[in-house]
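# Fold the following.
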Amino acid sequence: MIYARNGEDALSKRIDIVSPGTGNKHWGTTYFGPRSSNKEAPGPQATMSELQANESVVPHFHGVSMFQLFIAGYGTIGNQGKELKPLTVQFKDHHTAYGPIVAGPQGLCFVALRMYTGNSEPVYLSEPGYRDRLKPSKRRNLTSPQVHFSIEPVMQHRAEVAWETLLQGDDGMHAQVVRLGAGMKVQGPEPKAAGGYYVFVGNGDIVHGGEVLPKWSMVVVENSEAGFEIQAGDKGLEALVLQYPRDEA
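Take a look at the predicted model:
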């Protein structure tokens, strides 16, 4: 199937949540599926978290591989304090620990994107017995260079489609930026080549099913689909195309 969610509509349903790891109160938005799950269900799972100023997310792992996009604010990740500037792409295999994530004084916003709904409950390294819940994994925890977006006239008047690779693996995992001028179209990756993919609107808007989807909207293309055409709206489009490993199909 192909799923789509308007970012403005999703954000209109933002709620207050409490971090299960720290007890801190911040904000959460659900795009697809439940916010957290402990069993498999049909369809993708995508959530946004908006952290308070200087809030920390303690080290943990999940049972489902995911891309994570740091899209607003500022922060750091890991014991070395690697900077998270918008927009940064991260890929983490299932059962791969990461953190801490520390928000800066202006807060930090990130989106977790999973191709399917599975065991996404966080397992904290501070919990006794966490090692018993680990399973074999490639243990990749990859972070991209910062993605820079165009000003609107440059994006709108782009004459050619441009693709840029951010992260890539030997199992079909591939994170790219695609840039299109106003009204331009391009074929997305072959869905059956790997585990399907997300198209996340980082700048401009995308047209899907007769609807114009604005910034921070997303489309999910499962690997059962024959193909997907990416179409820019009148402003042009700069989107993240996030392809999942073959074993995530």
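
# going forward, measure contacts and count neighbours with C-alpha atoms only.
Will do.

# secondary structure class for the spatially closest residue to Gly204 that is not a sequence neighbour?
Among residues not flanking Gly204 along the chain, Leu237 sits closest, at 4.6 Å (Cα to Cα, 6 or more residues apart in numbering). Following DSSP: H, G, I helix; E, B strand; the rest coil, we place Leu237 in the strand state.

# residues near Leu237, how many?
34 (other Cα atoms under 10 Å).

# likewise Ala249?
16.

# Is it in contact with Val221, as I believe?
No. Ala249 lies out of contact with Val221 (Cα atoms under 8 Å); the separation is 11.2 Å.

# how near is the spatially closest residue to Ile101 that is not a sequence neighbour to Thr143?
Using Cα to Cα, 6+ apart and skipping the chain neighbours, the partner closest in space to Ile101 is Ile77 (4.5 Å). With the distance defined as Cα to Cα, to the nearest Å, Ile77 ends up 10 Å from Thr143.

# who are the neighbours in contact with the residue nearest to Gly204?
By Cα atoms under 8 Å, 6 or more residues apart in numbering, the contact set of Leu237 is 155-156, 178-182, 201-206, 231.

# For Gly169, state which of the residues you listed is nearest.
Among the contacts of Leu237, Val178 lies closest to Gly169 (Cα to Cα), at 18.2 Å.

# Can you name every helix or strand that the strand or helix carrying the closest one contacts?
Element membership for Val178 (DSSP states H and E) is strand 174-180. Packed against strand 174-180, as judged by 3 or more Cα pairs under 8 Å, 6 or more residues apart in numbering; DSSP states H and E, are the following elements: helix 152-156, strand 162-168, strand 229-243.

# Just want the angle from it to strand 162-168.
160 degrees (axes from the mean of the first three to the mean of the last three Cα atoms, to 10 degrees).

# And the next helix or strand past strand 174-180?
strand 185-187.

# sorry, back to before: could you point out which of the helices and strands packed on strand 174-180 sits nearest Gln90?
Of all the helices and strands packed on strand 174-180, strand 162-168 sits nearest to Gln90, with 8.6 Å by Cα to Cα.

# quick one: buried residues of the closest one?
166-168 (16 or more other Cα atoms under 10 Å).

# This structure: helices as residue ranges?
Using DSSP state H, the helices found in the chain span residues 7-11, 152-156.

# could the ones you listed be laid out in JSON lines, adding mean neighbour count and distance to His60?
Shown next, in JSON lines, are the helices of the chain (neighbours: other Cα atoms under 10 Å; distance: least, Cα to Cα, whole Å):
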{"stretch": "helix 7-11", "mean neighbour count": "15", "distance to His60": "26"}
{"stretch": "helix 152-156", "mean neighbour count": "16", "distance to His60": "38"}
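
# Could you work out which of the ones you listed reaches nearest to Glu211?
Across the helices of the chain, the minimum distance to Glu211, taken as Cα to Cα, is reached by helix 7-11, at 12.3 Å.

# Before we compare anything, build this one as well:
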Amino acid sequence: MVITGSAQHGQSTRRKLKLDDGFEYFKSEWLESGQDPRLSPTMFLIEQGPHSTLRAHFHLQNEFQLVVQGDGKFGSHSVQAITVHYAGAYTGYGPIIAGAEGLSYFTIRSVFEQGAVMMPEGRGLMVRGPKRQLHSQPFPPASAAALAQRKDTEWVDIFSPQPDHVAATRLLLPPDGTIIAPSNTGSSGQYIIPVAGSLWHDGREVTRWDPIFVSADEPPLPLLAGAGGADVLCLRLAIQAPEYAAAV
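Just a heads-up that it's a prediction; the model follows:
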């Protein structure tokens, strides 16, 4: 499976939601592919208002979160654009606290999931198994001028490949530059997301924040930068741990 999402779809699905505890936020679906329990890649944007707090919680699926605007905290970790966060299934994290300008971040999964299990009332639903989080240092996207002047490609490991095949890689491509994306082998799939510049894929230009999902059974994707170069994140997700697969 190779499937793409778009800002256009995100804008068309943006709506305001409210949790039972009164927490309000905007949600936009950038990539939807159904609800298959084995493979249903999903990427959506959450927009928290200034000084708002989403309580600590956990999810049933592995996920990345990509902070793209504003600043705040994920638990004790300060975040701002751009920060990469990984949370394994059944791993509690948070609260997510927005700063004075609000906080916007994508949630990125290879399997669809609805909602979250809030803590502490959801503690009884926690399942024993591996717990893990990964946090990057914030970094700015490459400027248009820097990409235009780039002569060579650069490969930066944000999260070096983990034993369960989780990885986050940054690729910097010059104008019209090419590179083969990291392997998907052993994972539950990989997202390829331009954070600056653009890529050409399947006859169309994929621009900032538009995701390409590549499942693990596909070969590594050849990447072609647009005329302005590209700053690209490759986010590779783990397969669900066996302790959790039976519980979902």
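
# how about the helices and strands packed on strand 174-180 of the first structure in JSON lines, adding distance to Gly43 of the first structure?
JSON lines is the format used below for these (distance: least, Cα to Cα, whole Å):
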{"stretch": "helix 152-156", "distance to Gly43 of the first structure": "32"}
{"stretch": "strand 162-168", "distance to Gly43 of the first structure": "24"}
{"stretch": "strand 229-243", "distance to Gly43 of the first structure": "16"}
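
# Of all these, which one is nearest Gly63 of the first structure?
Nearest to Gly63 of the first structure, of those and by Cα to Cα, is strand 229-243 at 18.1 Å.

# What span of the second structure is the closest one aligned with?
Strand 229-243 of the first structure corresponds to residues 222-236 in the second structure, going by TM-score structural alignment.

# with the first structure superposed, average distance for that stretch?
After superposition onto the first structure, stretch 222-236 of the second structure sits on average 1.0 Å from its aligned residues (mean Cα distance after the TM-score superposition for the first structure).

# Can you mark which positions in that stretch are buried?
Buried, per 16+ other Cα under 10 Å, within stretch 222-236 of the second structure: 223-236.

# can you tell me which residues contact Val177 of the first structure?
By Cα under 8 Å, 6+ apart, the contact list for Val177 of the first structure reads 163-166, 238-241.

# repeat for Ser52 of the second structure
23, 97-99, 102.

# Selecting buried members of those in ChimeraX, what would you type?
In ChimeraX, a selection of the buried entries from those looks like this (16+ other Cα under 10 Å):
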select :97,98,99,102
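
# Identify the farthest-apart pair in the contacts of Ser52 of the second structure.
The two members of these with the most space between them (Cα to Cα) are Phe23 and Gly99, at 15.2 Å.

# quick one on the thing from earlier: of the helices and strands packed on strand 174-180 of the first structure, which approaches Ile17 of the first structure most closely?
strand 229-243 (26.9 Å).

# and the closest one, how far from the chain's centre?
15 Å (Cα atoms, centre = their mean, to the nearest Å).

# sorry, back to before: which neighbours do Ala249 and Val221 of the first structure share?
Gly196.

# circling back to that earlier point, export the helices of the first structure to a markdown table and append columns for distance to Glu83 of the first structure.
As requested, these are exported to a markdown table (distance: least, Cα to Cα, whole Å):
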| stretch | distance to Glu83 of the first structure |
| --- | --- |
| helix 7-11 | 25 |
| helix 152-156 | 26 |
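
# Quick one, which of the ones you listed gets closest to Phe91 of the first structure.
Between Phe91 of the first structure and the helices of the first structure, the shortest gap by Cα to Cα is with helix 7-11, which sits at 21.5 Å.

# tell me what that closest one is packed against?
Using 3+ Cα pairs under 8 Å, 6+ apart: helix 7-11 of the first structure touches strand 25-32.

# And the contacts of the strand it packs on?
With Cα under 8 Å, 6+ apart as the criterion, strand 25-32 of the first structure contacts 5, 7, 10-11, 13-19, 43-52.

# Between the helices of the first structure, which one is closest to Gly210 of the first structure.
helix 7-11 (15.9 Å).

# what's the mean deviation for the closest one versus the second structure?
Compared with the second structure, helix 7-11 of the first structure is 2.9 Å away on average (mean Cα distance after the TM-score superposition for the first structure).

# Give me the distance from that helix to the chain's centre.
With Cα atoms, centre = their mean, you get 15 Å for helix 7-11 of the first structure.

# do stretch 41-50 of the first structure as well
In terms of Cα atoms, centre = their mean, the centre of stretch 41-50 of the first structure is set 9 Å apart from its chain centre.

# Stretch 206-216 of the second structure now?
Its chain's C-alpha centre and that of stretch 206-216 of the second structure lie 10 Å apart, by Cα atoms, centre = their mean.

# Compute the first-to-last residue distance for that stretch.
Terminal-residue distance, stretch 206-216 of the second structure (Cα to Cα): 21 Å.

# which residues touch it?
With Cα under 8 Å, 6+ apart as the test, stretch 206-216 of the second structure has contacts from 1-7, 30-31, 41, 43, 184-200, 221.

# got it, and stretch 144-163 of the second structure?
Counting by Cα under 8 Å, 6+ apart, 134, 136, 166-175, 177-179, 196-197, 228-231 sit against stretch 144-163 of the second structure.

# And the residues you listed, which of them are buried?
136, 166-175, 177-179, 196-197, 228-231.

# How much space separates Asp234 of the first structure from Leu240 of the first structure?
The gap separating Asp234 of the first structure from Leu240 of the first structure is 18 Å, by Cα to Cα.

# ugh, wrong one, Val123 of the first structure
In terms of Cα to Cα, Val123 of the first structure sits 28 Å off from Leu240 of the first structure.

# His95 of the first structure pairs with which position in the second structure?
In the second structure, His95 of the first structure lands on Tyr90 (TM-score structural alignment).

# okay, now its match: neighbour count?
Tyr90 of the second structure has 22 nearby residues by other Cα under 10 Å.

# Surely it touches Met126?
Yes. Assessed by Cα under 8 Å, Tyr90 of the second structure is found in contact with Met126 at 6.2 Å.

# quick one: the alignment partner in the first structure of Asp152 of the second structure from Val241 of the first structure, how far?
Correspondence of Asp152 of the second structure to the first structure, assessed by TM-score structural alignment: Glu160. Glu160 of the first structure is 17 Å from Val241 of the first structure, where distance means Cα to Cα.
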